[in-house]
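J.: Just a sequence and a predicted model for now, questions to come.
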Amino acid sequence: MAVYEFEVTMTCEGCVNAVNRVLNRLDGVQKVGISLEEQKVEVVTDDSLEYQTVYDTIAKTGKKITSGKTL
């Protein structure tokens, strides 16, 4: 299991839903937690899903990722 956390600029529930939707389509994602107030996205994945893949998937929504790390 791997846990990734990203700081993502989101302004509304539509942003949250867009990020949530694309992440839940990824094979290997076990859980997605998103906080609009804290501008954070936490993704729990199988070990087979790499950080860069999750990062790129969030980036495809057009939201700005200000930082990211593996927990």
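T.: Perfect, I can see it now.

J.: C-alpha from now on. contacts and neighbour counts both.
T.: Noted.

J.: Not counting the longest helix belonging to the chain itself, show me its contacts.
T.: Identified as the longest helix of the chain according to DSSP state H is helix 13-24. Residues outside helix 13-24 that contact it (Cα atoms under 8 Å, 6 or more residues apart in numbering): 10, 29, 31-32, 34-36, 54, 57-58, 61, 63.

J.: And the residues you listed, which of them are buried?
T.: When these are checked for burial by 16 or more other Cα atoms under 10 Å, the buried set is 10, 29, 32, 34, 54, 58, 63.

J.: Let me see the ranges of the strands in this protein.
T.: Secondary structure of the chain (DSSP state E): strands located at 2-8, 29-35, 40-45, 65-70.

J.: Second structure follows, compare the two:
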Amino acid sequence: MTKHEFEVAMTCEGCSGAVTRVLNKIGEVNFEIDLPKKLVWIESDKDVEVLMETLKKCGKEVKYNGTK
């Protein structure tokens, strides 16, 4: 599985909770959230576009930083 890094405009625990909820819905992903750095690492075989669109559902600005 590939590990992708995304920058998500999270400011609080509520924001990271929203990210957790949308990612849990797509299944077959492992993820880590670093709230202070506003980073989300997602390990998945899904297409980057799918992951990006899923993250955008939490209502925050999302930027793809590449694979790690």
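T.: Looks like it came in fine. Owing to the predicted nature of the structure, the values given are computational and were not obtained by experimental measurement.

J.: Could you get me the TM-score between them?
T.: Remark: TM-score between the superposed chains equals 0.89 [TM-score structural alignment, normalised by the length of structure 2]; 68 aligned residues with a Cα RMSD of 1.2 Å.

J.: about what we covered before: distance to Arg21 of structure 1 for the contacts of helix 13-24 of structure 1 - can I get that in a markdown table?
T.: Converted to a markdown table, these look like this (distance: Cα to Cα, whole Å):
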| residue | distance to Arg21 of structure 1 |
| --- | --- |
| Met10 | 14 |
| Val29 | 11 |
| Lys31 | 12 |
| Val32 | 10 |
| Ile34 | 11 |
| Ser35 | 14 |
| Leu36 | 15 |
| Val54 | 13 |
| Thr57 | 10 |
| Ile58 | 10 |
| Thr61 | 10 |
| Lys63 | 13 |
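
J.: what's the closest of those to Tyr4 of structure 1?
T.: Checking these against Tyr4 of structure 1 by Cα to Cα gives Val54 as the nearest, at 8.2 Å.

J.: which non-adjacent residue is nearest the closest one?
T.: Leu23 (7.3 Å; Cα to Cα, 6 or more residues apart in numbering).

J.: Ok, Thr9 of structure 1 next?
T.: Thr9 of structure 1 sits nearest to Lys64 (Cα to Cα, 6+ apart), 5.3 Å away.

J.: So that neighbour versus Thr70 of structure 1, what's the distance?
T.: 18 Å (Cα to Cα, to the nearest Å).

J.: Can you list the buried residues in the longest helix of structure 1?
T.: So helix 13-24 of structure 1, judged by 16+ other Cα under 10 Å, has buried residues 15-16, 18-20, 23.

J.: Fine by me, thanks again.
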